[in-house]
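Visitor: Sharing a model that was predicted from the sequence below.
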Amino acid sequence: MLCKADDSAQPIHLDSMEGQIGPDVVDMRGLYKQAGVFSYDPGFANTAACQSAITYIDGEEGILLHRGYPIEQLCEKASFTDVAWLLSHGELPDARQKVRFEQGLMAEAHLHEQIRNFFNGFRRDSHPMAMLCGTLAGLSSFYGNQGADQRHRITPEEREMSTLRLVAKMPTLAAWVYRYSRGLPLIYPRPGLSYAENCLHMLFSMPEAPWAVNPVLARAFDRILILHADHGQNVSTSTVRTVGSTGVNPFACIAAGVAALWGPAHGGANEAVLDMLDEIGTVDGIPDFMNRVRNQKDGTRLMGFGHRVYKKLDPRAGLMRRICHEVLAELGMDHDPRLELALKLEETALNDEYFISRRLYPNVDFYSGIILRAMGIPSSMFTVFFAVARTAGWVAQWKEMLESRPGISRPRALYVGPTRRDVPPSYGVEG
């Protein structure tokens, strides 16, 4: 039992709060007022910073639900645009809503022509995430009235338009980032193609040649987007909520999420998996590599394994594994050495007591990089398309945050610096 800071015997009464599922939480809002102390939780790993009805994760059981629907069912039966609607509106779209939403996405997929000029300010070898972050923030100057600059002025209609525009424009922006870096002509979205098909069309087609959709690759890409659409209060999502709580324009708000996603410990993990596989080289190199991983002083990490939340298998990992086999079979690469190496590495880790005892299982990043590389997408673009997918979750979380009116985010700090002291009398005085 907590007592007040003056050591009086008066108890502290903190209420508990129940969610629909999952553990109860302690309502800490009255802690300082009653006890004169704050809670300390570095990284907020044990703190619920908001109430949310969007995504539920049970890391102990390996469960991921979006608005109550299991990710496995959504990946099998829904499209990415269905999931984007679900995240923002709480229910899967009916036939009429689906048609109107997809038509709206197509109508808003084009970028303002002046955005082309933004790219000329970047070096061709700039990191794609730098270009994405910069140009996305720049869109706020073109759509400053949608989402407004003060939270109380943002109407429901403006929130809907901002959501539609961000989800619609991200694939075009991502494709232009790629094509600018390669010196290729910029390609516009094409009516009649699905969201995933247009992503691939704007990436790989050329003006002088017809481009045909490969339905296997398009469906695979669509499911990859679904698997990355939202994942609760991770660092980029909590960044979007934190920045959004200031009332900032949503394009700038989502650009902040892109910046957070850029880090190799977050969105860049699938690129790190490919680097690891290249380092191992062949199946024969696995034993030596695993010995280095077990030797904690060596500093070698098994990338694509383990998750801060999941203590069992990441439910997205098995789905991504299946997509990987489908894509490589379609491309005639089902005997690809990198896949064989990845499978053997997975088998080794899952049967090794060192990794079993630490509950290190494959996560969603382990196979996604192999798939994207096989489809012809360079590793520097992996995080960019992670951002395209995650935008659906970010805008849903942004809308929910605004509608709940939580006030501006303001975490506390446990101060460990010097106590009060005076500047020496002689400091700054000229002799």
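Guide: Structure's in. What do you need?

Visitor: from here on, contacts and neighbour counts on C-alpha atoms
Guide: Noted.

Visitor: contacting residues around Pro11?
Guide: Met1, Leu2, Cys3, Lys4 (C-alpha atoms under 8 Å, 6 or more residues apart in numbering).

Visitor: Asp58 too?
Guide: Asp58 is in contact with Gly22, Leu64, Val309, Tyr310, counting by C-alpha under 8 Å, 6+ apart.

Visitor: any idea whether the second one is helix, strand or coil?
Guide: In other words, Leu64. Taken by DSSP: H, G, I helix; E, B strand; the rest coil, the conformation at Leu64 corresponds to strand.

Visitor: How about it: what's its closest non-neighbour residue?
Guide: Nearest-residue entry for Leu64: Ile57, 4.7 Å, with adjacent residues in sequence omitted and distances by C-alpha to C-alpha, 6 or more residues apart in numbering.

Visitor: Tell me how far the helix or strand encompassing that neighbour lies from the chain's centre.
Guide: Here Ile57 is covered by strand 55-58, with elements defined by DSSP states H and E. Centroid separation between strand 55-58 and its chain, computed with C-alpha atoms, centre = their mean, to the nearest Å, is 15 Å.

Visitor: Over to stretch 53-72?
Guide: How far stretch 53-72 lies from its chain's middle: 15 Å, per C-alpha atoms, centre = their mean.

Visitor: Just the endpoints, please. Distance across it?
Guide: Taking C-alpha to C-alpha, to the nearest Å, the span from the opening residue of stretch 53-72 to its closing residue is 19 Å.

Visitor: repeat for stretch 137-145
Guide: End-to-end distance for stretch 137-145: 14 Å, by C-alpha to C-alpha.

Visitor: chain center to it: distance?
Guide: When C-alpha coordinates are averaged (C-alpha atoms, centre = their mean), stretch 137-145 and its chain have centres 22 Å apart.

Visitor: one more structure, for comparison:
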Amino acid sequence: MSEVSYSLVNNATGEKVDLPAIGGTLGPVGLDVGKVYDKTGAFTYDPGFTSTCSTKSAITYIDGDEGVLLYRGYPVAQLAQHCSFLEVAYLILNGELPNKTALETFDQSIRRHTMINEGLKSFFNGFHYDAHPMAMLTGVVGSLSGFYHDTGNNKDPRHREIFAHRMIAKIPTIAAAAYKKYYGQPFMYPQNHLDYCSNLLHMMFAVPAEPYHVDPIAAKALDVLFILHADHEQNASTSTVRMAGSTGTNPYAAISAGIAALWGPAHGGANEAVLNMLDEIGDVKNVQGFMDKVKDKQSGVRLMGFGHRVYKNFDPRATIIREECHKVLKALKIDDPKLELAMKLEEIALNDDYFKARKLYPNVDFYSGIIYKALGIPVNMFTPMFAVARTVGWVAHWSEMVGDGPLKIARPRQVYTGAAERNVVPVAQR
């Protein structure tokens, strides 16, 4: 719905500028400021886009004040409890949960696309032996655009579907190959009799010399983590995919841009930072001293894994991951001292007025790194795991954008703060 309900006044002319209110199903309205420059000669200014809607979307809803996260209207906690990752992937792509037949068809389509072209493997040989796996993901996913040229007709729903299935199917294979390259092990082919997460674990940890059996507890834990990471509205990496995709670029290149954005420690790399922080603290007896340093702005010490740009309450994903973390460590009989550290940090943060006043609650990154570590996944693979899960959201947002009417290229403006116009002086006279 859209109706005029807000206005600005141009102080120079006294002219009133109407701002149509763009309403959605849930949440606050968005004010259409597209005509503000034409009417006032001024830009709107919002660094970091903290109050700016870049699009309309039917995929994910977040209420940061109440700690709500919905995929296509379904609470994420219910999906994590009752659904598999591929069910959630289908939901995010298509808008509805699949029935048994639809799920089987979707599952088979994903399995058919898990292999990567043999020529693609040579790209990994070009990376240095200690290249970060995210560097490999960024480059290799971008190179897929050199293998699939038939994506030019993005307005064809079938073309978009093929791209989505290919990308979701191949990203675990590519991530596992990046792991193998980093550790100097031979690549393992996908085993299409395995489910999505079991297949990824097999490609990562199996070797040709001996049989490898995937632990179902590990596969289930990974499945839950992937559900929680599948989408999160217009975050930095999703917005990057949309911005790159708005130019009409090959969609694999757009996903590569999203992977690059996810790599940052303020985004997908945050769970790496949590484990590094716990290593730095070292022992539970050091927790209070560390937290005192966090409260001292002069110390430069940051508390990783707490607080969120959107959530001003508990991150609903963190509550689920906390429970899953305890389940996994208990089931795998792992006595991880980092969990004791994490729980002490949480206890202090939830009871200290300093952290409560700033609403610094545990976020999704706080416990996810501990689970990944328990599953034997090294720290440098945490963000690639995030990328595998978030690929579902990226392709869904890309598909929604290019299929929703005329594609308008993203082109923000700026407030210029450089030198005023001046004349060039010849070099001999400077």
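Guide: Yes, it's here. What you see is a predicted model, and the numbers here were worked out from it, not measured in a lab.

Visitor: Now the TM-score, please.
Guide: Comparing the two superposed chains by TM-score structural alignment, normalised by the length of structure 2, the resulting TM-score equals 0.96, with 423 aligned residues with a C-alpha RMSD of 1.3 Å.

Visitor: before we move on, the earlier item: out of the contacts of Pro11 of structure 1, name the two that are farthest from one another.
Guide: Checking the contacts of Pro11 of structure 1 against each other with C-alpha to C-alpha, the farthest-apart pair comes out as Met1 and Lys4, at 10.2 Å.

Visitor: quick one, which of these two is more surrounded?
Guide: It is Lys4, of Met1 of structure 1 and Lys4, that has more neighbours when counted by other C-alpha atoms under 10 Å, with 17 against 7.

Visitor: Please produce CSV containing the contacts of Pro11 of structure 1, extended by distance to Pro378 of structure 1.
Guide: Compiled in CSV, the contacts of Pro11 of structure 1 are given as follows (distance: C-alpha to C-alpha, whole Å):
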residue, distance to Pro378 of structure 1
Met1, 55
Leu2, 54
Cys3, 57
Lys4, 57
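
Visitor: Now, of the contacts of Asp58 of structure 1, which are buried?
Guide: Applying a neighbour-count criterion of 16 or more other C-alpha atoms under 10 Å, the buried members of the contacts of Asp58 of structure 1 are Leu64, Tyr310.

Visitor: Next step: the contacts of Asp58 of structure 1 restricted to strands.
Guide: For the contacts of Asp58 of structure 1, the ones inside strands are Leu64, with DSSP state E as the criterion.

Visitor: Of the contacts of Asp58 of structure 1, just say which sits nearest to Asn46 of structure 1.
Guide: Nearest to Asn46 of structure 1 out of the contacts of Asp58 of structure 1 is Val309 (C-alpha to C-alpha; 11.0 Å).

Visitor: re the thing from before, how about the residue mapped onto the residue nearest to Leu64 of structure 1 from structure 2, what does it touch?
Guide: Taking TM-score structural alignment, the alignment pairs Ile57 of structure 1 with Ile62 from structure 2. Ile62 of structure 2 sits next to Val68, Leu69, Leu70, His232, Glu233 when contact means C-alpha under 8 Å, 6+ apart.

Visitor: What distance do you get for the residue nearest to Thr246 of structure 1 when sequence neighbours are not counted to Arg153 of structure 1?
Guide: Nearest-residue entry for Thr246 of structure 1: Ile408, 5.7 Å, with adjacent residues in sequence omitted and distances by C-alpha to C-alpha, 6+ apart. Ile408 of structure 1 is 16 Å from Arg153 of structure 1, where distance means C-alpha to C-alpha.

Visitor: likewise Ala78 of structure 1?
Guide: Relative to Arg153 of structure 1, Ala78 of structure 1 is positioned 34 Å away (C-alpha to C-alpha).

Visitor: wait, what's in contact with Tyr189 of structure 2?
Guide: Listed by C-alpha under 8 Å, 6+ apart, the contact set of Tyr189 of structure 2 reads Met115, Thr173, Met203.

Visitor: Verify the stated contact: the second one with Thr114.
Guide: Meaning Thr173 of structure 2. Yes: the pair formed by Thr173 of structure 2 and Thr114 meets the contact definition of C-alpha atoms under 8 Å, at 6.6 Å.

Visitor: mind listing which of the contacts of Tyr189 of structure 2 are in helices?
Guide: Within the contacts of Tyr189 of structure 2, residues falling in helices by DSSP state H are Thr173, Met203.
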